[in-house]
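Q: Sequence and computational prediction follow.
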Amino acid sequence: MHMFILRRMKLARGTSPWLIPVAALTAAAVAGSRRSRSWAMAAPLLAALTGMMLWFFRDPERQPAEGGVLCPADGVVQSMDPAPDGRTRVSIFMGPLNVHVNRAPCSGTVTTIEHIPGGHLPAFDKDSERNERVVWHVNTRLGDLEFIQIAGAVARRIVPYASVGETVRRGDRIGLIRFGSRVDVYLPPGLMPAVSLGQHVRAGRTPLA
């Protein structure tokens, strides 16, 4: 049964540097458990860690929902704040059990992708805006759409899937934040959020605006 599940489970791109060493160590522990008590004690813990990482890095297929702008991340709507330029910032907090693959909120052409080094505070901390992040700008039929992938205390690596000049469709996979973190979307002026504070949302499935 477990092997059947693993064969059907799709894993996110960019997980190999984390997953392969842990899986290899688990295999070594299982192989050495008959000869060593230390390996026998470590094997169940390593197997559990491997299982957790497989769950963290899952990448399920999803059919984009109908409508306008979509949520780019799985998680909980943490805040909705007006920006000085008339836009509305919607922040989605990603917990460690959420899918960590992010999706394009709207169709368009990627105009800029900027990696900004920074700290690694918990993503729910207001000062996490100073964390390491990747800022996206996409030229859409609604105008420029900005969204930001923010690394957290555990998530210390953001892996973009798209590149500047590439056309993305709403719901396309655009990147991965390893483990939990946060994604901010700046809705253009005139767009009202279709979500509420505390709402659980799914990337590519929940209408954002």
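A: It's in. Numbers count the residues shown, from 1 in each chain.
Q: contacts and neighbour counts: CA atoms only from here.
A: OK.
Q: Report how many residues lie close to residue 119.
A: Counted by other Cα atoms under 10 Å, the residues lying close to residue 119 total 16.
Q: try the one 3 residues further on
A: By the other Cα under 10 Å criterion, the neighbourhood of residue 122 contains 18 residues.
Q: Check the spacing between it and residue 152 real quick.
A: Relative to residue 152, residue 122 is positioned 5 Å away (criterion: Cα to Cα, to the nearest Å).
Q: residues shared between the contacts of these two?
A: Common neighbours of residue 122 and residue 152 are listed as 128, 181 (criterion: Cα atoms under 8 Å, 6 or more residues apart in numbering).
Q: Just the strands from this structure, written as ranges.
A: Under the criterion DSSP state E, the chain carries strands at the ranges 75-82, 88-94, 101-103, 108-116, 133-140, 143-151, 158-160, 167-168, 173-177, 181-187, 200-201.
Q: Give me the angle between the fifth one and strand 108-116.
A: Comparing the axes of strand 133-140 and strand 108-116 via axes from the mean of the first three to the mean of the last three Cα atoms, to 10 degrees yields an angle of 160 degrees.
Q: Residue 60 reaches residue 9, doesn't it?
A: Yes: with contact defined as Cα atoms under 8 Å, residue 60 reaches residue 9; the gap is 7.4 Å.
Q: Comparing these two, which residue is more hemmed in?
A: residue 9 (16 against 12).
Q: Quick check: the closest residue to that one other than its chain neighbours vs residue 92, distance?
A: Setting aside the residues directly before and after it, residue 9 is nearest to residue 58 in space (Cα to Cα, 6 or more residues apart in numbering), at 6.7 Å. Plainly put, residue 58 is 19 Å away from residue 92 if you go by Cα to Cα.
Q: Take this one as well and set it beside the first:
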Amino acid sequence: MIRFHKEGYKIIVITFIIVIAAILLAEKFIDIIWITKSIQILALAFLIIVLQFFRNPKRLTELNETTIVAPVDGKVVVIEEVEEPEYFKDKRLQVSIFMSPINVHVTRYAMSGKIKYSKYHPGKYLVAWHPKASTDNERTTIVIHNDNFGDVLYRQIAGALAKRIVNYAIEGEDVVQGTDAGFIKFGSRVDLYFPLGTKLNVSLGDKVKGGTQVIAEK
């Protein structure tokens, strides 16, 4: 059974109404068959695109305090040591996962622990792979702490198409690895910042699966 994320319910209902209206109106007011059928096919295709974007497949996370799972589906586009300027203000190991519009866009908690920091930043909508997207784009920054990894930061970053980031992380809250942490609408990326020396299980170009695939371990 296909499941849809709650952030998409309103958009799905509105899209469904618009599509049905377009199909019926085309049938009633357009006499040229090929134009009628083209409009109806395009309307149905649009509905399918919206449905697939908001799909929320069930993922069974094997809980493990010594591993970090991918928070989203996508492609690993950055692995490097960088200066993290907002929270740590020192060097960290950054791993960035880019999500295309066809990926599942649910954000899941990469590890269990306590939320130490959660902040929203308004910003630009540069393409998600732009070098300055991490600091200039609309984004949220969340830090989770557990005894094995210490503090791990992840950042939801809006892209050229993403116009809304949904973040469920609340400071002081205990969260469980693999559970729903939010949603990014219409394509973007997530950056993670690990302590230096963290063992990674992914390489540049790897495609990862959110909530189940281990990307780092202690």
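A: Great, that's in hand. The model shown is predicted, which means the values in this text are computed figures rather than measured ones.
Q: one step back: now distance to residue 30 of structure 1 and mean neighbour count too, for the strands of structure 1, in CSV please.
A: Formatted as CSV, these follow (distance: least, Cα to Cα, whole Å; neighbours: other Cα atoms under 10 Å):
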stretch, distance to residue 30 of structure 1, mean neighbour count
strand 75-82, 35, 18
strand 88-94, 33, 24
strand 101-103, 30, 26
strand 108-116, 40, 17
strand 133-140, 38, 20
strand 143-151, 33, 22
strand 158-160, 31, 19
strand 167-168, 43, 18
strand 173-177, 30, 23
strand 181-187, 32, 26
strand 200-201, 38, 20
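Q: Kindly present those as CSV, with separate columns for distance to residue 4 of structure 1.
A: Formatted as CSV, these follow (distance: least, Cα to Cα, whole Å):
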stretch, distance to residue 4 of structure 1
strand 75-82, 27
strand 88-94, 28
strand 101-103, 23
strand 108-116, 37
strand 133-140, 36
strand 143-151, 33
strand 158-160, 28
strand 167-168, 32
strand 173-177, 25
strand 181-187, 30
strand 200-201, 28
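Q: Burial check on the counterpart of residue 198 of structure 2 in structure 1, number of neighbours?
A: For residue 198 of structure 2, the aligned residue in structure 1 is residue 191 (criterion: TM-score structural alignment). A count of nearby residues for residue 191 of structure 1, using other Cα under 10 Å, gives 16.
Q: close enough to count as contact, residue 191 of structure 1 and residue 208?
A: No: counting by Cα under 8 Å, residue 191 of structure 1 stays clear of residue 208, with 9.7 Å between them.
Q: Could I get the contacting residues of the match of residue 198 of structure 2?
A: residue 209.
Q: just the one 5 residues further on next, same as before
A: Listed by Cα under 8 Å, 6+ apart, the contact partners of residue 196 of structure 1 are residue 77.
Q: any idea how far it lies from residue 172 of structure 1?
A: Taken as Cα to Cα, the span from residue 196 of structure 1 to residue 172 of structure 1 is 24 Å.
Q: Let me know the distance separating residue 193 of structure 1 from residue 81 of structure 1.
A: Distance, residue 193 of structure 1 to residue 81 of structure 1, using Cα to Cα: 10 Å.
Q: Overlap of the contact sets of those two?
A: If you check residue 193 of structure 1 and residue 81 against Cα under 8 Å, 6+ apart, the residues they both contact are 88, 90.
Q: Which residue, neighbours along the chain excluded, lies closest to the aligned residue in structure 1 for residue 143 of structure 2?
A: By TM-score structural alignment, residue 143 of structure 2 lines up with residue 137 in structure 1. Computed as Cα to Cα, 6+ apart, the closest residue to residue 137 of structure 1 that is not its neighbour in sequence is residue 146, at 4.6 Å.
Q: what sits against the residue nearest to residue 144 of structure 1 when sequence neighbours are not counted?
A: Nearest residue to residue 144 of structure 1 in three dimensions, chain neighbours excluded: residue 138, at 5.7 Å (Cα to Cα, 6+ apart). If you count contacts by Cα under 8 Å, 6+ apart, residue 138 of structure 1 has them with 108, 109, 110, 111, 112, 144, 145, 146.
Q: Okay, the fifth one and residue 3 of structure 1: tell me how far apart.
A: So the one you mean is residue 112 of structure 1. 41 Å.
Q: next one: the third one
A: Shown here: residue 110 of structure 1 relative to residue 3 of structure 1, a distance of 39 Å by Cα to Cα.
Q: How about residue 129 of structure 1?
A: Using Cα to Cα, we find residue 129 of structure 1 at a distance of 41 Å from residue 3 of structure 1.
Q: So which of these two has more stuff around it?
A: Between residue 129 of structure 1 and residue 3, counted using other Cα under 10 Å, residue 129 has the larger neighbour count: 20 against 8.
Q: Quick check, that one in contact with residue 150.
A: Yes: under the criterion of Cα under 8 Å, residue 129 of structure 1 makes contact with residue 150 at 7.5 Å.
Q: What residues does the alignment partner in structure 1 of residue 159 of structure 2 make contact with?
A: Using TM-score structural alignment, the equivalent of residue 159 of structure 2 in structure 1 is residue 152. Taking Cα under 8 Å, 6+ apart as the criterion, residue 152 of structure 1 is in contact with 120, 121, 122, 123, 128, 131, 180, 181, 182.
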